[in-house]
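> just coords:
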């Protein structure tokens, strides 16, 4: 599975990282990459993080590797949202796109990728970290009883659910 992350969107949805980001952009980025490296080690997914190059401190464009995480910066005159949309158009259904930005979520759906709000991804990362410490499965959440009115999600939503289950 390929996880494409809207970098600054995820940082600013994560209270601890948002504090670091307000003090220093580089600190926020480094803290995010550290969290993602731990998650990637545990889950073995391909992870690409996209940042706006203009927020990088004047340097724009480029790709680098940071401990197994691919990091891309948008070029001058281009936004991270545009880079994400282009990447999702190439990858399509093989991707999960992490962002709380509605436009990015819509672009992901248009190309068959599964959108995942930043808040939900943060919960998954934290659950994975706790599971690693406990040595168990992070899905120790209580399951629904199955009682009540049967409701089947639309086909597109069921496909997204199946893809997200592997996270």
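Ah, there it is. Fair warning: this is a prediction, and the values are worked out from it, not measured in the lab.
> When you work out contacts or count neighbours from here on, use the C-alpha atoms and nothing else.
Noted.
> Can you list the buried residues in stretch 95-104?
For stretch 95-104, the neighbour count (16 or more other Cα atoms under 10 Å) marks 95-101, 104 as buried.
> Which of the residues you listed fall within helices?
Among the buried residues of stretch 95-104, the ones falling in helices (DSSP state H) are residue 104.
> Mind checking which of the buried residues of stretch 95-104 land in strands?
95-98 (DSSP state E).
> JSON lines for these, including distance to residue 83?
Shown next, in JSON lines, are these (distance: Cα to Cα, whole Å):
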{"residue": "95", "distance to residue 83": "14"}
{"residue": "96", "distance to residue 83": "15"}
{"residue": "97", "distance to residue 83": "12"}
{"residue": "98", "distance to residue 83": "14"}
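> In addition, the following structure is provided for comparison:
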């Protein structure tokens, strides 16, 4: 079953303490850190990830970019990220494909609206926990692979091992 996670970008940045601190130094750095965290999350969970950022005060239309398979959308002029998220939920549901749509935001009203539209809601705190767990699992899997010996000797029968030992000794 297809799973899509839609993330309210600036809302999550404002909710996660490390991103909120980074935002005050450089907003772009906070966005990049969120994207990096969600790249790992996407790779681990297999969920499609769409991050939506407000750009309603900027001039121009909606813009989109893709980074490591993550769609990053900026709302168009005079449109909020919440409005874009709601529109995305309804567009995805119209595709008539079996899927779960999750919306990650700390905005309670947005959670209710998207839940009413058929999406499942994830709070900012729940997403943070999921991302931390995914990172921990990735780290454990890498450590496990690095600690596993993969030598030919482990796969040889005792007779073949003895024969090689005789050749080695001459």
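Received it, and whenever you're ready, just let me know what you need. Note that the structure is a prediction, hence the values are computed from the model and not measured.
> Once they're superposed, what TM-score comes out?
The TM-score (TM-score structural alignment, normalised by the length of the first structure) is 0.75; 135 aligned residues with a Cα RMSD of 1.8 Å.
> one step back: of the ones in strands among the buried residues of stretch 95-104 of the first structure, which is the nearest to residue 52 of the first structure?
residue 98 (15.2 Å; Cα to Cα).
> What lines up with that closest one in the second structure?
Alignment note (TM-score structural alignment): residue 98 of the first structure maps to residue 104 of the second structure.
> Let's have the buried residues of stretch 95-104 of the first structure in a markdown table, adding distance to residue 50 of the first structure.
Listed next are these as a markdown table, based on distance: Cα to Cα, whole Å:
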| residue | distance to residue 50 of the first structure |
| --- | --- |
| 95 | 14 |
| 96 | 13 |
| 97 | 11 |
| 98 | 10 |
| 99 | 11 |
| 100 | 14 |
| 101 | 13 |
| 104 | 12 |
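> Which of the buried residues of stretch 95-104 of the first structure sits closest to residue 157 of the first structure?
Minimum distance to residue 157 of the first structure across the buried residues of stretch 95-104 of the first structure is 13.2 Å, recorded for residue 96 (Cα to Cα).
> is it true that that closest one touches residue 117?
No. Residue 96 of the first structure lies out of contact with residue 117 (Cα atoms under 8 Å); the separation is 10.2 Å.
> quick one: contacts for residue 31 of the second structure?
Neighbouring residues of residue 31 of the second structure by Cα atoms under 8 Å, 6 or more residues apart in numbering: 9-10, 13.
> Tell me, how many residues neighbour residue 75 of the second structure?
25 (other Cα atoms under 10 Å).
> ok, now residue 165 of the first structure?
For residue 165 of the first structure, using other Cα under 10 Å, the count is 8.
> And it, how close does it get to residue 121 of the first structure?
Separation of residue 165 of the first structure from residue 121 of the first structure (Cα to Cα, to the nearest Å): 12 Å.
> what do you get for residue 96 of the first structure?
10 Å.
> sorry, back to before: now for the ones in strands among the buried residues of stretch 95-104 of the first structure: which two are most distant?
Among these, 95 and 98 lie farthest apart (Cα to Cα), at 9.6 Å.
> Between these two, which contacts overlap?
3-4.
> counterpart of residue 19 of the first structure in the second structure?
That one, residue 19 of the first structure, aligns with residue 21 by TM-score structural alignment.
> Repeat that for residue 118 of the first structure.
That one, residue 118 of the first structure, aligns with residue 124 by TM-score structural alignment.
> Give me the neighbour count for its match.
Neighbour tally, residue 124 of the second structure, other Cα under 10 Å: 22.
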